[in-house]
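Participant: Build me a model from this:
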Amino acid sequence: MKKVFLLLAFITVGLISCEEEAPAVNESNQVSLKSTPINTISLETAQQWANDWRKLEDKSTYIDDVKGWNVPGSDLTQVMAQDDAVDSRMYIGLNDNETKLIIVGVDADGKDMIDASKGWYIYDATEPCPHKCDSESPLF
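Facilitator: Have a look, this model is predicted:
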């Protein structure tokens, strides 16, 4: 009986430890700095979006109506929480005809911090304004 109990205990612990943890979010909808990063994209995706933007001959179709971008606070919090990040840099990209801001950390030498194995991720969950705006803002 004791062996069966121990076996069941190990199986239960194993199953619990294998479950993917969701990012910890507090009441203010802010991501815990110790949680799994959210709103990240791969280097390949970021490169594709940036290259698609740079290849455009006429960017006016995409920029004329854009007043700004909504950037989730969790993206900014996470990028600045990365070890050695002192600043952030945003690149313009194009994904399926929607402009995007691609956000990376920047170290003290002014270098982009892009290396997922070191916990240096590329972030994007941005939405252009007028899609997500404060129409009462004095900047609108």
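
Participant: hey, let's count contacts and neighbours off CA atoms from now on
Facilitator: Noted.

Participant: nearest residue to the most centrally placed residue in the chain other than its sequence neighbours?
Facilitator: Note on the chain: the residue nearest the mean C-alpha position is residue 123, at 2.7 Å, using C-alpha atoms, centre = their mean. Once flanking residues are discounted, residue 123 sits nearest to residue 40: 4.3 Å by C-alpha to C-alpha, 6 or more residues apart in numbering.

Participant: distance of residue 85 from residue 118?
Facilitator: Using C-alpha to C-alpha, to the nearest Å, residue 85 is found at 12 Å from residue 118.

Participant: What sits closest to residue 108 if chain neighbours are left out?
Facilitator: residue 86 (6.0 Å).

Participant: Against residue 50, how distant is that neighbour?
Facilitator: Separation of residue 86 from residue 50 (C-alpha to C-alpha) stands at 23 Å.

Participant: again, but for residue 59
Facilitator: Residue 59 is 13 Å from residue 50, by C-alpha to C-alpha.

Participant: likewise residue 65?
Facilitator: Distance from residue 65 to residue 50, counting by C-alpha to C-alpha: 20 Å.

Participant: Repeat that for residue 72.
Facilitator: Using C-alpha to C-alpha, one gets 20 Å for the distance from residue 72 to residue 50.

Participant: swap in residue 74?
Facilitator: For residue 74 relative to residue 50 (C-alpha to C-alpha), the value is 22 Å.

Participant: again, but for residue 128
Facilitator: Distance from residue 128 to residue 50, counting by C-alpha to C-alpha: 16 Å.

Participant: same thing with residue 96?
Facilitator: For residue 96, the distance to residue 50 - C-alpha to C-alpha - is 12 Å.

Participant: Let's see this one next, to set against the first:
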Amino acid sequence: MDNQLQKKEPKRVPKDTAIQETENWRSILKPVMGDKVIRGFFIPIEDLTAIANMHQASGMRGYICLTDKNDFSSISFIVVPVDENNKDILSEKNGASEEEISTIYDLTKPCPHFCDPDSPLY
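Facilitator: Down below sits the predicted model:
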């Protein structure tokens, strides 16, 4: 297995660093998006666990998307299971029918619609 995929302590970000980096994100996008800046994404842990188990994944990878290429407020965050070789699992066979089905998921609830406005990261 690739050393990058071995289990280890997740990278922790100091609170002050996280506050500064989220402020950087908002400040660079505010001229383009105004008050519609997407501040983050809520991802239910049970969804990630279910997908990882369903696809026997070693991890998950997230991609940032725009559903409308002309509207920054249409940002979304899709996730895909990743195999032990660090490859995205983008589809699989659907049982007996052998039809290819997507394994790409949009589970996110973007903030500002689903937020903690009291968080210093908001």
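
Participant: so what number do they get for TM-score?
Facilitator: Scored against TM-score structural alignment, normalised by the length of the second structure, the superposed chains reach a TM-score of 0.55; 82 aligned residues with a C-alpha RMSD of 2.8 Å.

Participant: Name the residue in residue 72 and residue 50 of the first structure with the higher neighbour count.
Facilitator: residue 50 (20 against 16; other C-alpha atoms under 10 Å).

Participant: For the residue nearest to the more buried one when sequence neighbours are not counted, list the residues it contacts.
Facilitator: Spatial nearest neighbour of residue 50 of the first structure, excluding adjacent residues (C-alpha to C-alpha, 6+ apart): residue 93 at 4.2 Å. Going by C-alpha atoms under 8 Å, 6 or more residues apart in numbering, residue 93 of the first structure touches 46, 48-54, 99-102.

Participant: Kindly state which residue of the second structure is aligned to residue 93 of the first structure.
Facilitator: Following TM-score structural alignment, the counterpart assigned to residue 93 of the first structure within the second structure is residue 65.

Participant: follow-up on the earlier one: which of residue 85 and residue 118 of the first structure has more residues huddled nearby?
Facilitator: Using other C-alpha under 10 Å as the criterion, residue 85 of the first structure and residue 118 rank with residue 85 on top: 19 against 10.

Participant: That one: what's it in contact with?
Facilitator: 79, 105-108, 113.

Participant: What secondary structure category should be reported for residue 51 of the first structure?
Facilitator: Following DSSP: H, G, I helix; E, B strand; the rest coil, we place residue 51 of the first structure in the helix state.

Participant: Check residue 133 of the first structure too.
Facilitator: From three-state DSSP, the assignment for residue 133 of the first structure is coil.

Participant: which one in the second structure is aligned with it?
Facilitator: Aligned partner of residue 133 of the first structure by TM-score structural alignment: residue 115.

Participant: gap between its match and residue 39 of the second structure?
Facilitator: 8 Å.

Participant: what touches both of the two?
Facilitator: What both residue 115 of the second structure and residue 39 touch, as defined by C-alpha under 8 Å, 6+ apart, is the set residue 122.

Participant: tell me what the longest helix seen in the second structure is packed against?
Facilitator: Under DSSP state H, the helix in the second structure containing the largest number of residues is helix 15-33. On a contact count with 3 or more C-alpha pairs under 8 Å, 6 or more residues apart in numbering; DSSP states H and E, helix 15-33 of the second structure meets no helix or strand.

Participant: Name the residues of it that are buried.
Facilitator: residue 26 (16 or more other C-alpha atoms under 10 Å).

Participant: Just give me how far it sits from the chain centre.
Facilitator: 18 Å (C-alpha atoms, centre = their mean, to the nearest Å).

Participant: what are the ranges of the strands in the first structure?
Facilitator: For the first structure, the strands defined by DSSP state E occupy 40-41, 68-70, 87-95, 98-106, 112-113, 122-123, 127-129.

Participant: Please identify the deepest-packed of the ones you listed.
Facilitator: Most buried of these by mean neighbour count (mean count of other C-alpha atoms under 10 Å) is strand 122-123; its value is a mean of 26.

Participant: which part of the second structure lines up with that strand?
Facilitator: Using TM-score structural alignment, strand 122-123 of the first structure lines up with residues 104-105 of the second structure.
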